[in-house]
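A.B. asks: need a 3D model of the sequence below.
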Amino acid sequence: MRFMRRVSRPPATRPGSKRFSGLRRLTFVAVAALLVAISFLGLGYYAAEEGFLGRVTLELNNIGDLPLPTSADRILVLAPHPDDEVLGTGGLIQQALAVGADVRVVFLTFGDNNILSFQSFLKRPVLTPTQIRAMGETRRLEALSALDVLGVAREQVTFLGYPDNGAMRLWRTHWSGAEPLWSRWLNSNQVPYQEAFSPGAAYSSANVLADLTQILAGFQPTMIFTSHPDDANSDHQALWLFTQAALFDLGAPYDAIPVWCYLVHYGSWPQARNVQTGNYLLPPTALLRADMAWTKFLLDDAQLATKTAALSKHASQLSLRPAYLESFLRANDLFARVDPVQLSAPLFEWQGIEFRPLFGSPKASLLKHLAPGLLLDEFDLAAQDDDLQISVATRRPLSPRQILVVWLFPHSAGTPFAETPKLEIILNSRGLSRVESLSPDMRDAIRFERADGRMVLRVSRAALGDPDALFVSASMHSNGIVLDRAGWRLVQLAPDPLRPIEPDPQPGVLHARWEQDADPTADEALPAP
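C.D. replies: Model (predicted):
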């Protein structure tokens, strides 16, 4: 019957034919070659950006020495996840204990969201909230074992238990009046661990801030070591932000405590993986900036051996990325003092401040070279009269699918940080799209205009509570994908009477500029100690 007749295909397109198989192999080879080329392009760019190809030479003697703790010091180590305490401060902790200093270690999370590591460690899927909580407990015990190797007693270790990979969402959107953050991995919106500092506490920014404030006030540290604001991991950024906010709320003398930052995640950094006991840990080239004073603590052979033994206790993490974690087993710990941007000190001074993408080498910079028209170019901040002005330049106008998000989180003396306005300003191709804030009337306090190809926002300082400091960040998105992202900066708005007054190039206007593209070929070096 005709309707039952088989219709044959041309042999050339039949799936089992040699020609089809050849086309499939050719396509596979072409795609593989493209991926390899992109990989080499990325690795080559990263290596060049970090100075690995000799673009910038940084010697160890260009980095100052960390002020050594004494028996009178109280050292507070703040770690986003278990294992960060060893990677960032494994040598420093030993030195502090050796001289009789008090040491306390506080973890923001239980590290319960590293699903791939858990599955690699257990050799089976880890999917349910019960399984994930069990792995959080495993990581807590690993951290206690590692700190025991370093010499820290269990009673000096605290776990807050806030959501792993959720701290930045807490910081941005879960302040007063907002619903607690919901963790789908843990099926919970509150701290689920009885061993935590505040078990049952809702996942909210106010609770994180309250816990850190209580710990700081109770321990009264003389030195604080915490994660770096330019770290590529959002939990690391958020912990630095919460720490600064807690110090603001406590005021003097806490706001004068030196805070040292350690870096863990930054693209291809550190260069050369696996154990590098004979080499030194040096800063990424992109983070050699005027507002970062890098210092080192040199480990002796015994301290390095102990740090190595401590890291081995984090077996669940070493199962997936041993080469990366072991690359921190070097002859020094590395720290940076990150100074606030002095916008209005004094009132008549211009200042040029670098504002690089958060990922310096990784996510943003490679994309910047492949699609340079998409990204942030400059971000200027100025205070004039009663307004705070933000001027943003992109390499080309925003498309209808792209948005620019600017965050402004002010601090005002005398006002708890949790109660200050938190602004999320969203710009699109047409201009000001919307404003998210704790204060419902904030949109009326923001004006938008275009000037010389730039987008300019004017924000009433009074509506912000006449702040003396401001946390600032920005990011660019397309269809939900982050194209470029700038690390958070702390901007000091109050004038500093100790600095000399210089001639005003433009009366009444205070400027600070972040530029995305410093000349990568220019020699960058830290001042000799």
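A.B. asks: only C-alpha atoms from now on, for both contacts and neighbour counts.
C.D. replies: Noted.
A.B. asks: would you double-check that Leu212 falls in a helix?
C.D. replies: Yes - assigned with DSSP: H, G, I helix; E, B strand; the rest coil, Leu212 falls within a helix.
A.B. asks: setting the sequence-adjacent residues aside, check what's closest to it.
C.D. replies: Ala246 (6.4 Å; C-alpha to C-alpha, 6 or more residues apart in numbering).
A.B. asks: and the one you found, which of the three is it?
C.D. replies: helix.
A.B. asks: return the residues in contact with it.
C.D. replies: Leu209, Ala210, Leu212, Thr213 (C-alpha atoms under 8 Å, 6 or more residues apart in numbering).
A.B. asks: who wins for most neighbours among those residues?
C.D. replies: Within these, most neighbours by other C-alpha atoms under 10 Å means Leu209, with 23 neighbours.
A.B. asks: could you point out which element follows whichever strand or helix holds that residue?
C.D. replies: Following DSSP states H and E, one finds Leu209 within helix 205-219. Next in sequence after helix 205-219, counting helices and strands by DSSP H and E, comes strand 223-227.
A.B. asks: check which helices and strands that next one sits against.
C.D. replies: Packing contacts for strand 223-227, counted by 3 or more C-alpha pairs under 8 Å, 6 or more residues apart in numbering; DSSP states H and E, involve strand 74-79, helix 234-250, strand 259-262.
A.B. asks: so which elements touch whichever strand or helix holds Thr27?
C.D. replies: Element membership for Thr27 (DSSP H and E) is helix 18-49. For helix 18-49, the elements it packs on are helix 363-370, judged by 3+ C-alpha pairs under 8 Å, 6+ apart.
A.B. asks: so which bits of the helix it packs on are buried?
C.D. replies: Lys363, Ala364, Ser365, Leu366, Leu367, Lys368 (16 or more other C-alpha atoms under 10 Å).
A.B. asks: okay if I get those as CSV plus distance to Ala101?
C.D. replies: CSV is the format used below for the buried residues of helix 363-370 (distance: C-alpha to C-alpha, whole Å):
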residue, distance to Ala101
Lys363, 40
Ala364, 41
Ser365, 42
Leu366, 44
Leu367, 46
Lys368, 46
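A.B. asks: one more sequence to fold, the one below, so I can look at both together:
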Amino acid sequence: MQRRCDFAQPDSLKRSAIVFSPHQDDETLGCGGTILKKTQAGAPIKIVFMTDGSQSHSHVMSAKDLRKIRSNEALAAAEKLGVASKDVMFLNITDGTLTHHKNMVIKKVKEILLTTLPEEVFVPYRQDGVPDHNATCHIVVSALKECGLRTTVYEYPVWFWCNWPWTNFAAQQKQESSTLGHHWNTGLNWLKYFRHAVDIQDVLDLKRIALEQHRSQMTRLIPDSGWSTLGDIAQGEFLQCFFQDYEFFYRYRLN
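C.D. replies: The predicted structure follows:
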């Protein structure tokens, strides 16, 4: 299957946008470079965090402490991305429970959309593989349809990268053939859907600085081997996926 990409043009980088992030770090991982390019171009950008991030390391730190730490990290990262604190919103749904609150969150998202009327909306890929991520996409797209807004949606991959051929293929080869079939199909989805690309080569260093603000995800805040980091996943291969020359999106128009 031949892969063809269309690349973001300068005019598109000036369009207003809202980035919906399931957790505090997904905004930087999935589209941090694009946010930087847009804020540098003068585009109005808002970031909405769907959950409170309180469960990422709840086995070694209290949910209350994590919630505070991750919200502060999110604001620090947003600042590095060029987004002011007044343009950052927290819905504070308990981490891991977004699927149980869809109707209520759809209502909240509709209010945000109708107040801001963004030209573009960024959400995680619909089959990203983590419940909060998949739910974020479903909730936001449902809200957009109910509002009847004409906008362009960009779905960004995060946990999708934890599939063949990008990470840990040797370990996956040892799995059942049916599972390998799933990873092969995931690779085909990449060819089919992710055909829009934003060149972020000139802002890669700034994206790294923004991600470093999410210290709870990048470093061990306490000396406990149970505190996992993004760099631990797939022996670092997962994190490398976010520092390619381009960020890729599944782009489509609603209404």
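A.B. asks: related to what we said a few turns ago, and of the contacts of Ala246 of structure 1, the nearest to Glu155 of structure 1?
C.D. replies: Nearest to Glu155 of structure 1 among the contacts of Ala246 of structure 1, counting by C-alpha to C-alpha, is Leu212 at 16.9 Å.
A.B. asks: so the residue mapped onto that closest one from structure 2 versus Met89 of structure 2, what's the distance?
C.D. replies: For Leu212 of structure 1, the aligned residue in structure 2 is Val109 (criterion: TM-score structural alignment). From Val109 of structure 2 across to Met89 of structure 2, the span is 11 Å (C-alpha to C-alpha, to the nearest Å).
A.B. asks: and for the two, which residues touch both?
C.D. replies: Counting by C-alpha under 8 Å, 6+ apart, nothing touches both Val109 of structure 2 and Met89.
A.B. asks: which one of the buried residues of helix 363-370 of structure 1 is nearest to Leu423 of structure 1?
C.D. replies: The closest of the buried residues of helix 363-370 of structure 1 to Leu423 of structure 1 turns out to be Ala364 (C-alpha to C-alpha; 23.9 Å).
A.B. asks: need the three-state assignment for the residue nearest to the closest one when sequence neighbours are not counted.
C.D. replies: Closest residue in space to Ala364 of structure 1, ignoring its immediate chain neighbours: Asp484 at 5.1 Å, by C-alpha to C-alpha, 6+ apart. Three-state assignment for Asp484 of structure 1 (three-state DSSP): strand.
A.B. asks: so Asp484 of structure 1 sits against Val405, correct?
C.D. replies: No - if you go by C-alpha atoms under 8 Å, Asp484 of structure 1 and Val405 don't touch, sitting 10.5 Å apart.
A.B. asks: Met89 of structure 2 should be in a strand, yeah?
C.D. replies: Yes - applying three-state DSSP, one finds Met89 of structure 2 inside a strand.
A.B. asks: show me what it aligns to in structure 1.
C.D. replies: Taking TM-score structural alignment for the superposition, Met89 of structure 2 sits opposite Thr158 in structure 1.
A.B. asks: now swap in Glu146 of structure 2 and tell me
C.D. replies: Looks like Glu146 of structure 2 aligns to Asp249 there (TM-score structural alignment).
A.B. asks: quick one on the thing from earlier: using a markdown table, please lay out the helices and strands packed on strand 223-227 of structure 1 together with distance to Val126 of structure 1.
C.D. replies: Formatted as a markdown table, these follow (distance: least, C-alpha to C-alpha, whole Å):
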| stretch | distance to Val126 of structure 1 |
| --- | --- |
| strand 74-79 | 24 |
| helix 234-250 | 22 |
| strand 259-262 | 30 |
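A.B. asks: nearest residue to Lys107 of structure 2 in space, please, no chain neighbours.
C.D. replies: Nearest non-adjacent residue to Lys107 of structure 2, counting by C-alpha to C-alpha, 6+ apart: Ala143, 7.2 Å away.
A.B. asks: ugh, wrong one, I meant Ala469 of structure 1
C.D. replies: Leaving aside its chain neighbours, Ala469 of structure 1 sits nearest to Gln492 (4.5 Å; criterion: C-alpha to C-alpha, 6+ apart).
A.B. asks: still touching in structure 2? Go through the contacts of Ala246 of structure 1.
C.D. replies: Using both residues aligned by TM-score structural alignment, their matches' C-alpha atoms under 8 Å, structure 2 keeps these contacts from the contacts of Ala246 of structure 1: Leu209, Ala210, Leu212, Thr213.
A.B. asks: the second one and Leu250 of structure 1, how far apart?
C.D. replies: Right, the one you point to is Ala210 of structure 1. As judged by C-alpha to C-alpha, Ala210 of structure 1 and Leu250 of structure 1 stand 11 Å apart.
A.B. asks: what's the spacing between the longest strand along structure 2 and its chain's center?
C.D. replies: Longest strand of structure 2, by residue count under DSSP state E: strand 246-254. Computed by C-alpha atoms, centre = their mean, to the nearest Å, the chain-centroid distance of strand 246-254 of structure 2 equals 13 Å.
A.B. asks: residues in contact with it: which ones?
C.D. replies: If you take C-alpha under 8 Å, 6+ apart as the criterion, strand 246-254 of structure 2 is touched by 30-31, 33-34, 125, 144-145, 149-157, 193-201.
A.B. asks: among those, the buried ones, what's the PyMOL command?
C.D. replies: Buried members of these, defined by 16+ other C-alpha under 10 Å, are picked up in PyMOL with:
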select buried, resi 30+31+33+34+125+144+149+151+152+153+154+155+156+157+193+194+195+196+197+198+199+200
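A.B. asks: contacts only, for Leu204 of structure 2.
C.D. replies: So Leu204 of structure 2 contacts Gly33, Phe243, Asp245 (C-alpha under 8 Å, 6+ apart).
A.B. asks: for those residues, which pairs are in contact in structure 1 too?
C.D. replies: Contacts conserved in structure 1 for the contacts of Leu204 of structure 2, using both residues aligned by TM-score structural alignment, their matches' C-alpha under 8 Å: Gly33, Phe243, Asp245.
A.B. asks: rebuild those as CSV, extending it with distance to Thr94 of structure 2.
C.D. replies: Output for the kept ones among the contacts of Leu204 of structure 2, formatted as CSV (distance: C-alpha to C-alpha, whole Å):
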residue, distance to Thr94 of structure 2
Gly33, 27
Phe243, 29
Asp245, 34
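A.B. asks: okay then, goodbye and thanks.
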